[in-house]
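Undergrad: 3D model of this:
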Amino acid sequence: MKHFDILVVGGGHAGVEAAAAAGRMGADVALITMRRSDIGVMSCNPAIGGLGKGHLVREIDALGGIMAEAGDRGAIQYRLLNRRKGPAVQGPRTQADRKQFQAATSTLLDATPGVTLIEGEVVDLSVGDGDARVVLADDSEIRGRAIVLTTGTFLNGVVHIGDVSYPAGRADSPASQRLASLIRDHDLSVGRLKTGTPPRLDGRTIRWDELEKQPGDESPTYLSFRTSNTHLRQVPCGITHTNSKTHDIIRANLDRSAMYGGHIESVGPRYCPSIEDKVVRFGDKDSHQIFLEPEGLDDPTVYPNGISTSLPEDVQLDYVRSIFGLEQVEVLRPGYAIEYDYVDPRALTRGLMVRNLPGLFLAGQINGTTGYEEAGAQGLMAGLNAVRHVRHEDHVVLSRSEAYIGVLIDDLVTKGVNEPYRMFTSRAEFRLNLRADNADQRLTDMGRSLGLIGDALAAGWDRKRKLLDAGREALRTNSVSAAEAARITGGKPGPARRSVWELLGQTSLEELAAKHVRMPPDTAPVIELLAAEALYEPYIERQLRDQQALQREEGLRIPADLNYDTMSGLTSELRSKLKAANPETLGQAGRIAGMTPAALSLILARLRRRQAADGLAQSA
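TA: From the prediction side, this is the model:
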């Protein structure tokens, strides 16, 4: 029997990144999956990246991971989301050819040294005293020194389509029921969550010529720092909308929905509601937008993003055919909801190891998250820390100020989840510095020191770093007169010359070019990165001061009559949570699930104004 260092259970996005990270570090890894064909499968939408998620993908890439490069190899459309907003909240996203993405993932994993793929269903596992063991359904054993468990939606998974339910990890894969029972036996706190998918449509039966088109960006923003050109032909998506007839069909059949018919009691992702949820919760809306996303260049399947459902098949066909452009469409596979077990992530250390079971690491949807990107990020960190565990080294913990990955894991292990967790830029208090465009600047040196980055990637980063360092120096030392600076910025002349770096912090590159301000020639390859850095520099400094103030004021008392409804910067979600929890101190407010540092800063500012007003009243 061969012994391995690390046993990774599950071949989804978390498992792939865990196995690849451990392999890059020189460990001997067994990746155990039910079917080799499951490696790299996009079980839900055919896309990688987006707002918040694109930041995670870039960070995975900066640490040598697979997802970004596979995403670029399979990309059939690129879009930089929030392009009109600041660089801090822009998120790269690709529409993917499912087959090409899956093939690229398998190719990149196969090229990773030290990874052995084993097909089989894990039905038992144990860890302790530096020894780990898994048992497969055929009674064979595989031994190692640590386990990374990445079971996705397979733990006790149940698919629901109307009143029809059956055990499954996803539509065409069996559930892991014996493993689910085993985890419950280990005295871990286990809950149930749900997610869902829309029906898949036959693109050959869609009236594309009459629909609005959504093209990709003419100048692509790649997912990987290593990518320099597109690999596949680029295609547009289509846009259509539900209508009053669609909504009437859904309302008339709500009692036949798995969720509204009482077949599902678990909580789904609030930020990605089913079409039934949309019709019920937003009854005043006459329509909802649908993006028709091709699943491949040689595949007629189309993913209608925006109409996930658990209604019966006949109702799905009726409501889909009520939508403009889809009147004659054929449904290739019905949409469905899936319920599955997850482990309360508060049982984990910040290294993603189960506290009471040293040597067992959890990553992905088993921790209550949703999305390929969140899973991949956890997988990479779990694989990294599993290797460090067997080498008797301290776990690596990324802080909230270093990476979105740090925000993700800190949120999970300190706050837990009450719905599938999804990454948003609003969750990161240091988002001005945690940009997608500078993930390599933040993490690649760390990845190299940990053994995650090979010589070729390190050499490429070294070349880029030299360009950045020289560019900053050139921008800071090149200056214009006070009068010229006033002409450029439209302000009054100051007492001294201004550096081009200072001008970049106040004026866009486009405006500077229009006013004939020349950038130092050596900055050309990295000028956009440097412009973003110059723009945010003073705000980052202020943000750090605000964060320090929050830490100092954790004990500040919150009056019971504080009116959260009058705080315009708070989301309705946080207002309701604050009113329900009625926290007594700022520190207690900060521990409410979903609370953001930005929201805490708003509360602190209100408390300070109230204190000032009370002081004035007393002095009067």
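
Undergrad: going forward, measure contacts and count neighbours with C-alpha atoms only.
TA: Noted.

Undergrad: distance of the nearest residue to residue 158 once chain neighbours are set aside from residue 155?
TA: Using CA to CA, 6 or more residues apart in numbering and skipping residues adjacent in sequence, the residue nearest residue 158 is residue 167, 4.3 Å away. Distance from residue 167 to residue 155, counting by CA to CA, to the nearest Å: 10 Å.

Undergrad: ok, these two, which is more surrounded?
TA: In terms of neighbours (other CA atoms under 10 Å), residue 155 is the more surrounded of residue 167 and residue 155; the figures are 28 against 21.

Undergrad: now do the shared contacts for residue 167 and residue 155.
TA: Both residue 167 and residue 155 are in contact with residue 175, where contact means CA atoms under 8 Å, 6 or more residues apart in numbering.

Undergrad: here is the second sequence; please produce its structure so I can put it next to the first one:
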Amino acid sequence: VENGVFKAAVTKGGEKIYAKACILTTGTYLDSEIMRGTEVVKSGPDGCVGAYGLAACLKNLGIKMFRLKTGTPPRLKKDTIDFSGLEKDEGSKYPLAFSYDTKDYIPFEEQLPCYITYTNKNTHEIIYKHLKESSMYNGIVVGTGPRYCPSIETKLVRFSSKERHQLFLEPESRYTDSIYLQGFSNSMPEEVQVEMVHSIKGLEHAKILKYAYAIEYEAIEPLQFDKTLMLRKIKGLFGAGQIIGTSGYEEAAALGLMAGINARNYIENKPGFILERDEAYIGIMIDDLVTKGTKEPYRLLSSRSEYRLLTRSDNADMRLMEKGYEVGLNSEERYQKFLERKRELERGIEVSKHIYVGNNKQVSSYCAELGFEKVDPNTSYFDLIKRQGVNYYKLSQLEDRLVKLDSELSYKLEIEVKYEGYIRLQLKEVERMHQYEGALLPSNIDYHHIDGLSLEAREALDKIRPGNIGEAMRITSVHPSDINVLLLYIRNYSKKNGL
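TA: Model (predicted):
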């Protein structure tokens, strides 16, 4: 790093790899330690080498770090498990995928099932007996763990009244005999883990292929990143995944995608690619991280979105396909296919507004089956679809004038129509927020010299450096009175500078 700009990555052997940009995706390897009982080993996951020199380098550059913790359950040998008395948990018979482009579904009969078992009184007695031997409860673990997937020891401590806890036996691959014991992560000594596993129904003779462990690792305080996921103080150095405080699942994958796009844009001197809170859950996550920060592994929940009706799973393509095309992630063929589907959906909605039920006996009969009183012939199909239980796909089979759509587009149309009033209200909320986000804060603003700001707000604003009033409003330490002060400051600043 020279003059606040990334120049090269230096290998352990001293070799320099020069680049215009670098993305740090260290996962749980950054200054990592594995813990079982009183045993602490400097190691990455599964005995892999951790990243220790990098952690020291970042600290030397003045990057603020904090320590997080996660864990993993034991892996069991499949042919040592008695599945005969366990509940089978099969996959979905209806083909599900992240994209309608997916065609190569694994047939249902070829899918590998999971199985369900439970802890019991004996399991709990073993855990309580050895609780002080767990790394979580003997004082060794200092990092903050994930709130929403606690270890089995923590489940017992937090929910002591529960007589059992559900566990899933998940095949890790169709090509290996390893079974993942979901819900049983722990940091007990190996001999205690054997006793715990053997106390569970179906696992009385199970062989442990890999023992569970807790792992601590370093992360960068996310307030030090901007919305493109680049460190504010080191141009060209980006981060994604657990290094900026998230968990390592969908959150990390999405951040990797965004960091990759923005690293390329940075190299090509293009504007940053930023998704807003009303456009995508990715936008919500990044905004949360860089304006509020986190003290624990961040998980993205639907409750974090104030615009849940706009950021639905069914309209992901309508929200994001065009943006993906603009940054080069979607092919021309895929984009044109999307545009055709979008036109069909819009046509379906528009046609439904301008044709009426009339004396269609089949539709009247269908409505009677749903328990409706006689439908007024002057009711538009748009208004009929709004009624509870009315299915557009079924309706289009009974009315030739309606646009014929596949089941997926029919579902999209139903949601757009049924929630049309609520969606319209939410769009007004978005418009109001965009007005605040249009009130830009000067990059050189000195918050410590603005009269009327609370001390708490001054410190938070100076640390995070929001780009506009909307972002400032979402900072935990900034209160409505502080926002009024900032709005007045912007007004005076604009007058003074003729803006």
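
Undergrad: need the TM-score from the superposition.
TA: Aligned and superposed, the two chains score 0.81 in TM-score terms (TM-score structural alignment, normalised by the length of structure 2); 435 aligned residues with a CA RMSD of 2.9 Å.

Undergrad: contact partners for the counterpart of the residue nearest to residue 158 of structure 1 in structure 2?
TA: Aligned counterpart of residue 167 of structure 1 in structure 2: residue 42 (TM-score structural alignment). When contacts are counted by CA under 8 Å, 6+ apart, residue 42 of structure 2 touches 31, 32, 33, 34, 50.

Undergrad: residue 452 of structure 1 and residue 20 touch, don't they?
TA: No - Residue 452 of structure 1 lies out of contact with residue 20 (CA atoms under 8 Å); the separation is 9.2 Å.

Undergrad: show me which of those two is the more surrounded one.
TA: Counting neighbours by other CA under 10 Å for residue 452 of structure 1 and for residue 20 shows that residue 20 has the greater number, 31 against 24.

Undergrad: tell me the secondary structure at that one.
TA: Here residue 20 of structure 1 is helix, with the state taken from DSSP: H, G, I helix; E, B strand; the rest coil.

Undergrad: what lines up with it in structure 2?
TA: So, by TM-score structural alignment, residue 20 of structure 1 is left unmatched.

Undergrad: cool, and residue 143 of structure 1?
TA: In structure 2, residue 143 of structure 1 lands on residue 18 (TM-score structural alignment).

Undergrad: hang on, isn't that match packed against residue 9?
TA: Yes - the criterion here is CA under 8 Å, and residue 18 of structure 2 meets it with residue 9 at 6.5 Å.

Undergrad: so which of those two has more stuff around it?
TA: The residue with more neighbours, out of residue 18 of structure 2 and residue 9, is residue 9; 16 against 12, by other CA under 10 Å.

Undergrad: and the more buried one, what element?
TA: Residue 9 of structure 2 belongs to strand 8-10 when elements are defined using DSSP states H and E.

Undergrad: what's the mean deviation for that strand versus structure 1?
TA: Following the fit onto structure 1, the mean deviation recorded for strand 8-10 of structure 2 is 1.0 Å by mean CA distance after the TM-score superposition for structure 1.

Undergrad: and after that strand, which helix or strand comes next?
TA: strand 16-18.

Undergrad: mean distance of that next one to its aligned residues in structure 1, please.
TA: Compared with structure 1, strand 16-18 of structure 2 is 1.3 Å away on average (mean CA distance after the TM-score superposition for structure 1).
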